[in-house]
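> no sequence on this one, just coordinates:
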């Protein structure tokens, strides 16, 4: 009997996998002090993004969904702490066994606890996966974005579910990916489930996309 073959993998999927590998390799080569410095620059640049500047002004009237960076990702600690200090309600993800994301309120770095895969998660009550639909701004991880706003994610599919959930909600939520400057590229491979973001925030400034 012939062995069963797995599902066919598209050319775009393979291209995405190679691009992720190359960009992650570049991130792994960044010294810790460079990652920290770029994270501080990212927090400063946040005020150049109208949606985040509005959240910082209005404080408790706003909710921002963010995430805790890992590895060589752009450092988010300074940014989420600045938002919390301004009174913004910050939601952070909690990874579920099926790779979907629940959410909990960020209550400070001392209230982050270790989780699987090197992640850190809020220790507070879980709010359900649907809680993200109440956010005014969603800050997304990624490894690249192209000039049309097409985001290349980490590859686990968690944020594909988040973006689909936000789309179903019908709410006009600002979608912003956090990246390094050289990760804003001309084009990334696209598959049918991929969705575009409204902006990218990098250490040098804001990149807006029309779609």
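Nice, thanks for sending it over. Note that the structure is predicted; figures quoted are calculated from it, not measured.

> For the rest of this, base every contact and every neighbour count on C-alpha atoms.
Fine.

> Apart from its neighbours in sequence, what residue is nearest residue 42?
Of all residues not flanking residue 42 in the chain, residue 203 sits nearest, at 4.5 Å (C-alpha to C-alpha, 6 or more residues apart in numbering).

> And the strands in this structure?
Here the chain has its strands, by DSSP state E, at 63-65, 89-95, 101-105, 112-114, 120-122, 137-140, 144-146, 151-152, 174-178, 184-185, 199-202, 205-208.

> Pick the most buried one from the ones you listed.
strand 151-152 (a mean of 26; mean count of other C-alpha atoms under 10 Å).

> report the longest helix in the chain, please.
helix 11-28 (DSSP state H).

> show me the contacts for the residue nearest the centre of the chain.
In the chain, the centroid-proximal residue (C-alpha atoms, centre = their mean) is residue 140; its distance is 1.8 Å. Contacts of residue 140 were listed using C-alpha atoms under 8 Å, 6 or more residues apart in numbering, and they are 66, 67, 159, 175, 176, 177, 178.

> tell me the contacts of the residue lying closest to residue 180 once chain neighbours are set aside?
Spatial nearest neighbour of residue 180, excluding adjacent residues (C-alpha to C-alpha, 6+ apart): residue 202 at 5.2 Å. Contact analysis of residue 202 by C-alpha under 8 Å, 6+ apart lists 42, 45, 178, 179, 180, 181.

> Of these - the most surrounded one?
Using other C-alpha atoms under 10 Å as the neighbour criterion, residue 178 leads the contacts of residue 202 with 27 neighbours.

> Wait, that residue touches residue 197, no?
No: with contacts counted by C-alpha atoms under 8 Å, residue 178 stays clear of residue 197, the gap being 10.8 Å.

> dropping in the other structure now:
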């Protein structure tokens, strides 16, 4: 266990270093290219209920995706992380304006306040068709390196128990976030597909 943790930590540092070397312009360019790739993806086109992360500086930007979700009339859910545990809910976002009024967390991302009870939680209603996954690193087999809190792995376990079953998961990655191999254990849930800009 300790060896696995140490291996993950070393890889996190390495990937963070690679992403930190990217200019804002390059991150924006790759984010737009990935957004366009996603918009043509059959799973995205057919989904009605989608969970999207609100991106941090070192993640693929999701702003255009969220705009498109509303434009297409899909239901949009965003994460609310509980900082004291690995618990996360996916709460309904009503509009772009709604997003701009959400409070900022200590991680500098917007999320519904802890006492905001008015929002629909995805699993309390119709479940999810698609989850767009953040992460620090990914490999070609769908293994994901998170930030170490286990939010998404724990949430996906809950999805698996939901009547609708596990939603399709697509990770959005800068090509600098691709790794040869990511060390995982039994709690790590694999991602169905990783979208990145290939050089082909």
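Here it is on my side, so go on. On a predicted model such as this, the values are computed, not experimentally measured, just so you know.

> what residue of structure 2 matches up with the residue nearest to residue 180 of structure 1?
With TM-score structural alignment as the criterion, the equivalent of residue 202 of structure 1 in structure 2 is residue 196.

> ok, back up a step: quick one: residues contacting the residue nearest to residue 42 of structure 1.
Residue 203 of structure 1 sits in contact with 38, 39, 41, 42, 45, 179, 180, 181, where contact means C-alpha under 8 Å, 6+ apart.

> Can you find the partner of residue 168 of structure 1 in structure 2?
Per TM-score structural alignment, residue 168 of structure 1 is aligned with residue 161.

> quick one: that match and residue 154 of structure 2, what's the gap?
When distance is defined by C-alpha to C-alpha, to the nearest Å, residue 161 of structure 2 is 11 Å away from residue 154 of structure 2.

> what about the two, which has more around it?
The neighbour comparison of residue 161 of structure 2 against residue 154 (other C-alpha under 10 Å) goes to residue 154, with 16 against 11.

> contacting residues for that one?
Contacts of residue 154 of structure 2 (C-alpha under 8 Å, 6+ apart): 86, 87, 88.

> So what does the last one match up with in structure 1?
Going back to what we said before, that points to residue 88 of structure 2. With TM-score structural alignment as the criterion, residue 88 of structure 2 pairs with residue 101.

> ok, for that match, nearest residue in space, not its chain neighbours?
residue 95 (4.9 Å).

> Assess the claim that the one you found and residue 114 are in contact.
No: using C-alpha under 8 Å, residue 95 of structure 1 is not in contact with residue 114; the gap is 11.5 Å.

> now residue 46 of structure 2: how far from residue 130 of structure 2?
In terms of C-alpha to C-alpha, residue 46 of structure 2 sits 10 Å off from residue 130 of structure 2.

> swap in residue 76 of structure 2?
The value you get for residue 76 of structure 2 to residue 130 of structure 2, if C-alpha to C-alpha is used, is 10 Å.

> what does residue 165 of structure 2 give?
11 Å.

> what does residue 66 of structure 2 give?
13 Å.

> List the contacts of stretch 88-104 of structure 1.
Under C-alpha under 8 Å, 6+ apart, the answer for stretch 88-104 of structure 1 is 55-56, 58-68, 80, 83-84, 105-106, 121-132, 156-159, 161-162.

> Can you find the partner of residue 104 of structure 2 in structure 1?
Looks like residue 104 of structure 2 aligns to residue 114 there (TM-score structural alignment).

> which residues touch its match?
Residue 114 of structure 1 sits in contact with 120, 121, where contact means C-alpha under 8 Å, 6+ apart.

> same question, residue 148 of structure 2
Taking C-alpha under 8 Å, 6+ apart, one finds nothing in contact with residue 148 of structure 2.

> how about it, what's its match in structure 1?
In structure 1, residue 148 of structure 2 lands on residue 155 (TM-score structural alignment).

> that older thread, now the residue nearest to residue 101 of structure 1: how far from residue 121 of structure 1?
8 Å.

> Residue 201 of structure 1 too?
23 Å.

> go on, residue 49 of structure 1?
From residue 49 of structure 1 to residue 121 of structure 1 the distance is 26 Å (C-alpha to C-alpha).

> cool, residue 184 of structure 1 as well?
Distance from residue 184 of structure 1 to residue 121 of structure 1, by C-alpha to C-alpha: 28 Å.

> ok, the equivalent of residue 142 of structure 1 over in structure 2 - contacts?
Under the alignment defined by TM-score structural alignment, residue 142 of structure 1 is paired with residue 135 of structure 2. By C-alpha under 8 Å, 6+ apart, the contact set of residue 135 of structure 2 is 59, 144, 145, 146, 147, 171, 173.

> Using the alignment, find which of the residues you listed stay in contact in structure 1.
Retained in structure 1 (both residues aligned by TM-score structural alignment, their matches' C-alpha atoms under 8 Å) from the contacts of residue 135 of structure 2: 144, 145, 146, 147, 171, 173.

> so the fifth one touches residue 190, yeah?
No: using C-alpha under 8 Å, residue 171 of structure 2 is not in contact with residue 190; the gap is 10.2 Å.

> Residue in structure 1 paired with residue 65 of structure 2?
In structure 1, residue 65 of structure 2 lands on residue 79 (TM-score structural alignment).
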